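**Q** 3D, please:
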Amino acid sequence: MLTRRAVLWLVVVALGLGGTTAHVPAQTAPPPTETITLDEARAVARQALFAGRFELAREIAMGLLQADPEDAYAYGVLAAAHSRLNDPRLARAAARLSYKYSTTPQDKFGAARTAASISYQQERPTVSQAWLRVAATHADTPSQDKLLAQDYRKVRAANPFSFNINLSVAPSNNVNNGTDNVLEVNNGIPTQGIFRNSSRALSGTVGTLDVRLQYRLRATDQSRTTATGRIYTRRVELSDSAEALAPSLSDGDFASTYVETGLNHQFALGKPGNSVTVSGALGASWYGGERNYDFAKIGLARSVRLSPNSQFSLRGGAEQRQSTVSDLRDSHVYTLGAQYSQKLDSGARVNLGLTLQDVNGDFVNADFQTASLRASYTFGKQIGPAQITAGVTLGYTDYDQYRLVSPVAGGRQDTSVYGDVSLFFADYDFAGFAPTIRLRSGQRSSNVNRFDIRETTISLGIQSKF
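**A** This next block holds a predicted model:
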């Protein structure tokens, strides 16, 4: 309990209630023993914060802590007061203690949001995002989810640093892109060759980690320059049956890693929503534990907003790959792509994409052209517990010349078709991250039957709700 007269006198002095402080008589005797409840004192502290009397709010909060050293509300008041009194260290400490001593999910949620707000005001957006993730662990209503999404968008826009992490684990019946065939057949004619077991389809589990980083170097209303980085790694664990079929192979034979760093410069051009992006990157690739090639690439993209709900983009790129194995495996890669996205009145989204690629290399088997077409549909409403996206990808690859032991007449031509369904369980999140399941199945057919493959993969991953 706190002395009522002492608290009310502080309010009169600080908030100017009932006249100026010059007419307040000096207190020469101890204040009366009349008291107010802790809840009343908390209400006065809150009023002081709203009135901008931060020193008064701090004093009342300190009085509350004398009565209860684990008063989460008092620490919340201290956090807000110290933040406005330009004492960030004490503000952060009070915010942590407010969260620590909160006892209900609702109070934990509020304390974490307060800590996030203080970090944002102190221009510590990454810390603010972390606190919002903590708040998400205590959110249990749609309105709380909506508040967090709004807060997170605001903080993310202010943060020069951003990252995106995709992690998946996928059981697969073909981790090595192997064939189901036993006898070698080219253009429908048996060659009397027999595929080694290491070329057969091997089952196992594939784990991937894809980390993309961005740091905004400069931004205006019309342009933005960012430094970028990416690390992609793929690891395979062969099943017992695969190890028995091909004992000479190990998990590391199928491991791959891709690393790049670069710069992007985006600027507005034309109507609002239209832009151009110029990019460049350097990097390297590893496969089977050995460095495979180094690369340098440049790109140019044009994005046009066709309507408030539709977007079209066109991109082109050139890449030089320098093989670390043999100069014969050096190659130039030229890419042209187009993407169209349309949001429907139902809330559903349709995406169509076309990619053309020309790979030129001195090695005969590293000179080819590819084309792929992808269409996807994201349902506007959740179906049961999941948000669903379905897609199909068609592909074609043409090698003018191809050589195995001897040249293949007419070269090599591959066609492929893959379908996939992704399910995102947004209602089962933790800290704003929710599980995903992706089923992908399809096949590739070739006139060189070594490259006939069938594959079915079920990927388990996580995705951010924000």
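
**Q** only C-alpha atoms for contact and neighbour calcs from this point on.
**A** Will do.

**Q** which strand or helix spans Arg438?
**A** Following DSSP states H and E, one finds Arg438 within strand 433-446.

**Q** quick one: Ser416 from Asp145, how far?
**A** Distance of Ser416 to Asp145, given as CA to CA, to the nearest Å: 41 Å.

**Q** what number of residues lie near Gly384?
**A** 8 (other CA atoms under 10 Å).

**Q** any idea which element the nearest residue to Thr226 once chain neighbours are set aside lies in?
**A** Take Thr226 and drop its neighbours on the chain: the residue closest to it by CA to CA, 6 or more residues apart in numbering is Arg216, 4.3 Å away. Using DSSP H and E, Arg216 sits within strand 204-219.

**Q** Gln339 too?
**A** strand 331-343.

**Q** likewise for Gln320?
**A** strand 310-323.

**Q** what's the answer for Ala242, then?
**A** Using DSSP H and E, Ala242 falls in helix 240-245.

**Q** also Thr456?
**A** Element membership of Thr456 [criterion: DSSP H and E] is strand 453-464.

**Q** and that strand, what does it pack onto?
**A** If contacts are counted by 3 or more CA pairs under 8 Å, 6 or more residues apart in numbering; DSSP states H and E, strand 453-464 sits against strand 161-172, strand 433-446.

**Q** redo these as JSON lines? Include mean neighbour count and distance to Leu10.
**A** Formatted as JSON lines, the helices and strands packed on strand 453-464 follow (neighbours: other CA atoms under 10 Å; distance: least, CA to CA, whole Å):
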{"stretch": "strand 161-172", "mean neighbour count": "17", "distance to Leu10": "44"}
{"stretch": "strand 433-446", "mean neighbour count": "18", "distance to Leu10": "46"}
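
**Q** let's compare: structure for the following, please.
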Amino acid sequence: MRTLPRCLLLAAILAASSVCGAAEELELTVGQAREAARTAYRQGDIESANTIARIILESHPDDASALLVLAATEPLMGRPEEGRQAGVRAWANADDPALRHEAAFYTSKAYAADDRFFMAQLWLRRAYHTADSEEEREQLENVFDRLRTVSPWLMRFSFDVAPSSNLNGGASSEFLVIDDTFPVGQLSGTARALSGVTSSVQGQAVRTLSQSPDHLTTLTFNGYRTFNTLSDEAKSIAPEAEGSDFDYGVAEVVLGYRRAQSPFILPDRISVALGQTWYGGEQLDKLSRLTLSKKVKITPNDWMRFEVQAEHRDPDDDGQDRQGRELNWDYFHQTKDGDLLSFGVSGTNVTSDEIDYAYTGVSARMSALMADDIWGVRLGGSLEYSFNDYPDYRIGSIYIDDGREDREISADLDIYFDQIDYMGFVPVITVSGSKTTSNISRFETDSLGISIGFNSAF
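**A** Below is the predicted model:
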């Protein structure tokens, strides 16, 4: 049986060497020493708990329980770095799930005490993953929310993998036909629908610049990137193409300001964005965007949001600039069961000296998101219809008298597996489909895809 001299423990607890010197050479098991350290910590005797843990570690340097006590006490004694180092070691050496859970939790607290909030959130997710009851998980969700309020940084990441019947937005037909009657020729392979797999990664880092009960000012960094792989069928249609030819990426920085309430018709959210887009590995556009929006509460369960957006795009090639304006209106209703329903309409106008880019569009959409799961899954979905009118349009040297008109209908079904999670991330399967009709066959498309991704549960 592993033992420790009891006089050392008495010295740790009483901090009196004379008592130890007079004490009989009794021995205490390591298990009893661990319990003594935990008892001292629970009773608020932080220094004694810390000292006992250090004595245990002198002869048992990888003792997970003693390392855990150090992780809990070192930050309270002004040494958060030592606390998080002990917590990481406790996690690595713990072979008991409950001990690993505590190690993750106190390591998170040690990182938070040192203002390293990103790592604090990561370790809190580990604590969430090792919690053995729903009550503990709910408590950790509340801790996570409080951590977000004190942290100047907020990080979000998501990724998914989506097999698609049309990853490049290509035409359904191999021929170019105008108004269903005037054949022009055969489309190139890359202009036709190509099937394959699209993987996407999205990240967001939000830095709080100033905050009060009435306002919030943030600086946000957004990044999005797709990675495409063509199927064998697509390679036979477009032999010279590669999946990377259709990769898309965007990076932007957004300065945002939000007020709890704004008088009259003044917006409660204002944001200014600058960014860059890429396509096929080449720079595509530089963009700048101004967004104003306002929430109008009607009842405790009903509200509307109005949004106005102006955007400028400057192509990196010799193309002409584009100026876009968009108006959005959305109505939201939350049922007594917590389900969220919404309906919205939008209007868009884009102008450019390059006539192929100038158009006017309208759209309508509706969506629903369940609050509770059924048979272990939670459902959400959306349906949207849009119409875009290009009054002037040409294809090469051919000018289209009636311009171009596109009509699209799209639908998505999201399936959330809330009962399956890893570190607070739950798998989400999205089934999506869209169909576009146009008076120019190049823009008549059909797309069906299914994606598998992960979303944060809190």
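
**Q** quick one: TM-score?
**A** Superposed pair, TM-score by TM-score structural alignment, normalised by the length of structure 2: 0.91. Supporting alignment: 453 aligned residues with a CA RMSD of 2.5 Å.

**Q** so how far is the helix holding Ala242 of structure 1 off the chain centroid?
**A** Helix 240-245 of structure 1 sits 35 Å away from the centroid of its parent chain (CA atoms, centre = their mean, to the nearest Å).

**Q** and the contacts of that helix?
**A** Contacts to helix 240-245 of structure 1, defined as CA atoms under 8 Å, 6 or more residues apart in numbering, come from residues 197-198, 202-204, 249-250.

**Q** change it to 7 Å
**A** Applying CA atoms under 7 Å, 6 or more residues apart in numbering, the contact partners of helix 240-245 of structure 1 are 197, 202-203.

**Q** and those residues, which is closest to Asp362 of structure 1?
**A** For these, the minimum distance to Asp362 of structure 1 (CA to CA) is 29.5 Å, reached by Asn197.

**Q** in contact with that closest one, which residues?
**A** 245-246.

**Q** what do we get in structure 2 for it?
**A** Superposed on structure 2 with TM-score structural alignment, Asn197 of structure 1 falls opposite Gly189.

**Q** dump the helices and strands packed on strand 453-464 of structure 1 to JSON lines, plus distance to Gly411 of structure 1.
**A** JSON lines is the format used below for these (distance: least, CA to CA, whole Å):
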{"stretch": "strand 161-172", "distance to Gly411 of structure 1": "30"}
{"stretch": "strand 433-446", "distance to Gly411 of structure 1": "11"}
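
**Q** indicate which one of those is closest to Arg315 of structure 1.
**A** Distance to Arg315 of structure 1, taken as CA to CA, is lowest for strand 161-172 among these, at 21.9 Å.

**Q** relative to strand 453-464, how tilted is that closest one?
**A** 140 degrees (axes from the mean of the first three to the mean of the last three CA atoms, to 10 degrees).

**Q** by how much does strand 161-172 of structure 1 deviate from structure 2 on average?
**A** Strand 161-172 of structure 1, aligned to structure 2 and superposed, deviates on average by 1.5 Å (mean CA distance after the TM-score superposition for structure 1).

**Q** whereabouts in structure 2 does that strand align?
**A** Following TM-score structural alignment, the aligned partner range for strand 161-172 of structure 1 in structure 2 is 153-164.

**Q** quick one, what contacts Phe117 of structure 2?
**A** By CA under 7 Å, 6+ apart, the contact list for Phe117 of structure 2 reads 111, 151.

**Q** what about 6 Å?
**A** Phe117 of structure 2 makes contacts with Ser151, as judged by CA atoms under 6 Å, 6 or more residues apart in numbering.

**Q** ok, now how distant is whatever residue of structure 2 lines up with Leu282 of structure 1 from Glu307 of structure 2?
**A** With TM-score structural alignment as the criterion, the equivalent of Leu282 of structure 1 in structure 2 is Leu274. Distance, Leu274 of structure 2 to Glu307 of structure 2, using CA to CA: 19 Å.

**Q** kindly report the same for His129 of structure 2.
**A** Relative to Glu307 of structure 2, and taking CA to CA, His129 of structure 2 is found at 38 Å.

**Q** what's the answer for Gly223 of structure 2, then?
**A** Going from Gly223 of structure 2 to Glu307 of structure 2 by CA to CA gives 23 Å.
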